[in-house]
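Undergrad: what would the 3D arrangement of this be:
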Amino acid sequence: MSKRTAVITGASAGIGEATARALAEAGFEVVLGARRLDRLQKLADELSGTAHVLDVTDPESVAAFAGSIPECHVLVNNAGGARGLERVEAADEENWRWMWEVNVLGTLRVTKALLPKLVASGDGHVLTVTSIAGYGVYDGGAGYTSAKHAQSALHRTLRSEYLGEPVRVTEIVPGMVETEFSLHRFEGDEERAAGVYRGLQPLTPGDVAEVIAFAATRPSHVNLDQIVLKPRAQYDGTRAHRS
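TA: Sure thing, here's the model as predicted:
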């Protein structure tokens, strides 16, 4: 039997890269998408997978990406991110626009493009990495939390609309994970980014990837609707114990 194919977006670093490794180890043929093709190609070569440039904010890029994939059994919507941490009265509309494009419309575009292949596989699975920010709010985070709320709603609606189809739908809801997330959010300010994780042990990308691989390898009749994982020291988006 040929390997099942897993498609991972935002696969050049962090959770995406770790997920590619975990799914390859679990026996999947991995197809990787991200904007940084140089990093992506090295990973694909290491995992005997396939790399394609992908910008989820660009409909033409998504169409070309999806068109290059012959079949798809598992889709991991991982591409996303945050920009800025301003209060509502100081909100930067360009940052908001980007966050909605990458987190919400990006997830929509890739999912919509690959759904026919997921259904045709006879045993498809859509896993979307959202955030605990999709279930709470915090000061300065309105742009990101609103985008993550919308992404979560999109994903959960898909679960309802595809009831009865051969497609499983799982939402992965991480809390604090130490990746490039905060570095990008704060425009490369390493000190400020490091402060997000100071005083506690955050999740690693590998921690999240192991959960994704677990969900993706359950029997086809088992649907894990939602998995929330946080550091032991974190209660929610605003409360954490720091030593």
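
Undergrad: contacts, neighbours, all on C-alpha from now
TA: Fine.

Undergrad: strands of this protein, start to end?
TA: Under the criterion DSSP state E, the chain contains strands at 5-9, 29-34, 50-53, 74-77, 124-129, 167-174, 226-229.

Undergrad: chain center to the fourth one: distance?
TA: So that's strand 74-77. Centroid separation for strand 74-77 versus its chain: 8 Å, with CA atoms, centre = their mean, to the nearest Å.

Undergrad: centre-most residue in the chain?
TA: Geometric centre of the chain, nearest residue: N78, 1.7 Å, by CA atoms, centre = their mean.

Undergrad: test my guess that that residue contacts V129.
TA: Yes - using CA atoms under 8 Å, N78 is in contact with V129, at 5.2 Å.

Undergrad: still on that earlier bit, for the residue nearest to the centre of the chain, give its distance to G175.
TA: In this view, N78 and G175 are 14 Å apart by CA to CA, to the nearest Å.

Undergrad: kindly report the same for I212.
TA: For I212 relative to G175 (CA to CA), the value is 14 Å.

Undergrad: likewise for F28?
TA: Distance of F28 to G175, given as CA to CA: 26 Å.

Undergrad: next, the second sequence, to be compared with the first:
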Amino acid sequence: MEQTRTAVVTGASSGIGAATARHLAREGFHVFCAARRSDRIEALAAEIGGTPVTCDVTDPDSVAALADVVGDRLDVLVNNAGGAFGSAPVAQADADEWRRMYEVNVLGLMEVTKALLPALLASGAGAILNVGSTAGRIAYEGGAGYTAAKHGTQVVTETLRLELWDQPVRVMEVVPGMVRTEEFSLVRFGGDQAKADAVYAGVAEPLTADDVADAITWMVTRPSYVNIDELVIRPRAQAAHHKVHRQG
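TA: Take a look at the predicted model:
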């Protein structure tokens, strides 16, 4: 009897993480839905037949508990937990916001990867997919803390691929541009709905969480010898990070 494939998705309580969990479940994966908000991941896991794991990726003890639940074998790890906090220029930067962004986007990714790598290797064909951002490729005003953190995500991904070059695990990064989810911009702007809405004002069709989840699922389900190093995905309206077609 063929063994059920397993996947861990961090930051699974909303947005790209929740969508990815649903897409992977439809592909036959048993998904460990990891996030801090227990009520959300419990509802999601019940919906898709997965396993909820309350986990703060910045807490090593919490991550160790996730690894215990996953067990000795894992096929796919999607490091999706992340976030942007604030948009102040460097001259008015909040060190605590920068620290939070580095902790979740870089240190959290490291902690989860380190804890689950033995199980990924044990599968014989593991896949690590890190959710980056086009902010990890360019700079823009008011984004230094987030772009620095997401550049960190990119560099960790590249380094992992070099370090694991002779091991049975692929290392990939999906790099979304403008994605409209229910929480990302709202969290960034401290709950200011008007500022969050302004990010997408006039953009007829920004990407959705499902668009990115579809790309992630395609990447991790390629044959085990095929490594999609990075996949940049933007809406058609976004020719570049700074050049977005807005109607009206």
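
Undergrad: tell me how the two chains score on TM-score.
TA: Laid over one another, the chains give 0.98 as their TM-score (TM-score structural alignment, normalised by the length of structure 1), with 243 aligned residues with a CA RMSD of 0.7 Å.

Undergrad: circling back to that earlier point, the strands of structure 1: which one's closest to A64 of structure 1?
TA: strand 50-53 (9.2 Å; CA to CA).

Undergrad: for the closest one, packing partners?
TA: Contact analysis of strand 50-53 of structure 1 by 3 or more CA pairs under 8 Å, 6 or more residues apart in numbering; DSSP states H and E lists strand 29-34, helix 37-47, helix 59-67 as its packing neighbours.

Undergrad: need these in TSV with mean neighbour count, can you?
TA: TSV is the format used below for those (neighbours: other CA atoms under 10 Å):
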stretch	mean neighbour count
strand 29-34	26
helix 37-47	17
helix 59-67	17
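
Undergrad: looking at the ones you listed, which is nearest to S12 of structure 1?
TA: helix 37-47 (4.9 Å).

Undergrad: and for A125 of structure 2, the neighbour number?
TA: Neighbour count for A125 of structure 2, taken as other CA atoms under 10 Å: 17.

Undergrad: that one touches D75, doesn't it?
TA: Yes - counting by CA under 8 Å, A125 of structure 2 does reach D75; the two are 6.8 Å apart.

Undergrad: overlap in contacts of these two?
TA: The contact sets of A125 of structure 2 and D75 do not overlap (CA atoms under 8 Å, 6 or more residues apart in numbering).

Undergrad: let me have the helices and strands packed on strand 50-53 of structure 1 in JSON lines, adding distance to L229 of structure 1 as columns.
TA: Output for these, formatted as JSON lines (distance: least, CA to CA, whole Å):
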{"stretch": "strand 29-34", "distance to L229 of structure 1": "24"}
{"stretch": "helix 37-47", "distance to L229 of structure 1": "26"}
{"stretch": "helix 59-67", "distance to L229 of structure 1": "29"}
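
Undergrad: between these, which gets nearest to T170 of structure 1?
TA: That would be strand 29-34 among those, by CA to CA, at 18.5 Å.

Undergrad: compared with structure 2, how much does the closest one deviate?
TA: Compared with structure 2 after fitting, strand 29-34 of structure 1 deviates on average by 0.5 Å (mean CA distance after the TM-score superposition for structure 1).

Undergrad: ok, residues contacting that strand?
TA: By CA under 8 Å, 6+ apart, strand 29-34 of structure 1 touches 3-12, 20, 23-24, 40, 44, 47-55, 65, 69, 79.

Undergrad: so where is it in structure 2?
TA: Under TM-score structural alignment, the match for strand 29-34 of structure 1 in structure 2 covers residues 30-35.

Undergrad: out of I212 and G175 of structure 1, which sits in the busier spot?
TA: Using other CA under 10 Å as the criterion, I212 of structure 1 and G175 rank with I212 on top: 24 against 21.

Undergrad: tell me which residue of structure 2 lines up with the more buried one.
TA: Under the alignment by TM-score structural alignment, I212 of structure 1 pairs with I216 in structure 2.

Undergrad: quick one: contacts for its match?
TA: I216 of structure 2 sits in contact with 20, 129, 174, where contact means CA under 8 Å, 6+ apart.

Undergrad: trace the second one over to structure 1, please.
TA: Using TM-score structural alignment, the partner of L129 of structure 2 in structure 1 is L127.

Undergrad: and its match, how far from G140 of structure 1?
TA: Using CA to CA, one gets 28 Å for the distance from L127 of structure 1 to G140 of structure 1.

Undergrad: those two: who's more crowded?
TA: Ranked by neighbour count (other CA under 10 Å), L127 of structure 1 and G140 place L127 first, with 24 against 16.

Undergrad: and the helices in structure 2?
TA: 15-26, 38-48, 60-70, 95-102, 108-122, 144-163, 184-188, 193-199, 209-220 (DSSP state H).

Undergrad: tell me, the third one lands on which residues of structure 1?
TA: Aligned using TM-score structural alignment, helix 60-70 of structure 2 spans residues 59-69 in structure 1.

Undergrad: separation between the closest residue to T217 of structure 1 other than its chain neighbours and Y138 of structure 1?
TA: Spatial nearest neighbour of T217 of structure 1, chain neighbours left out: A26 (7.8 Å); criterion: CA to CA, 6 or more residues apart in numbering. Between A26 of structure 1 and Y138 of structure 1 the computed distance is 37 Å (CA to CA).
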